[in-house]
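1. Sequence first, then the predicted structure, then my questions.
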Amino acid sequence: MSFLWAVIAGLVIGVLARIVLPGRQPIPIWLTILLGIVGALGGNALAGALGVRDTGGVDWIRHLLQIGVAALVIAVVSPVWGRRT
């Protein structure tokens, strides 16, 4: 069940990260999900290092960090993927 939640979270975070980035990203949806999962894990690690991983209520800072890391990863991978195909 946690694998399913990781895929769902990766999809949501990846799509939000693509919305934040300007222009078009020529990557497929499966890569968006994978990079969203990477962004979620990286954002969690960064939030833990900053001491904002678990707060009372909704962890908005952690979620913003997850989207930011995913956007950074997508911004790096997208041009490489575009040249590849």
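-> Perfect, thanks for sending it. Numbers count the residues shown, from 1 in each chain.
2. going forward, measure contacts and count neighbours with C-alpha atoms only.
-> OK.
3. Could I get the buried residue list for the helix or strand residue 49 falls within?
-> Here residue 49 sits within helix 29-50, counting by DSSP states H and E. By neighbour count on 16 or more other CA atoms under 10 Å, the buried set for helix 29-50 is 31-47.
4. In addition, the following structure is provided for comparison:
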Amino acid sequence: MIGFIVAGLIIGALARLIKPGKQQLGILATLALGLVGSVIGGTLANLLGTGDIFELNVLGFIFAVIAALLLIGVAEGITQKRHKSVR
């Protein structure tokens, strides 16, 4: 379980590094999106038959980073909409 949390943090941080521009997300949001990305990536890799959802493999890691990147983009869009509507 601790390894899963650490992997989620690494995946979330990596996704933030890949995404261009300044993000308005905190460390907890990054961790949460990284964890969700890990679950999505692990599930996709599992469906492709590369291993168990909690098993660390290259394809699952790639899918997890891509999923986290997409989730960060969606979260950024929602955050920006809220800031624009408040003004």
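-> Perfect, thanks for sending it. The shown structure was predicted, so the numbers you read here are calculated from the model rather than taken from an experiment.
5. tm score of chain vs chain?
-> Overlay of the two chains. TM-score (TM-score structural alignment, normalised by the length of the first structure): 0.81; 80 aligned residues with a CA RMSD of 1.7 Å.
6. returning to what we had before: residue range for the helix holding residue 49 of the first structure in the second structure?
-> Under TM-score structural alignment, the match for helix 29-50 of the first structure in the second structure covers residues 27-48.
7. Residues in contact with the matching stretch: which ones?
-> With CA atoms under 8 Å, 6 or more residues apart in numbering as the contact definition, stretch 27-48 of the second structure has outside contacts at 4-5, 7-13, 15-16, 51-55, 59-68, 71-72.
8. ok, so what distance separates residue 68 of the second structure from residue 60 of the second structure?
-> Note on residue 68 of the second structure: its distance to residue 60 of the second structure, by CA to CA, to the nearest Å, is 12 Å.
9. Of the two, which one has the most company?
-> residue 68 (31 against 27; other CA atoms under 10 Å).
10. Quick one: residues contacting that one.
-> 11, 12, 15, 33, 34, 36, 37, 38.
11. can you redo the residues you listed as a markdown table with distance to residue 79 of the second structure?
-> Output for these, formatted as a markdown table (distance: CA to CA, whole Å):
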| residue | distance to residue 79 of the second structure |
| --- | --- |
| 11 | 21 |
| 12 | 17 |
| 15 | 17 |
| 33 | 14 |
| 34 | 17 |
| 36 | 18 |
| 37 | 19 |
| 38 | 22 |
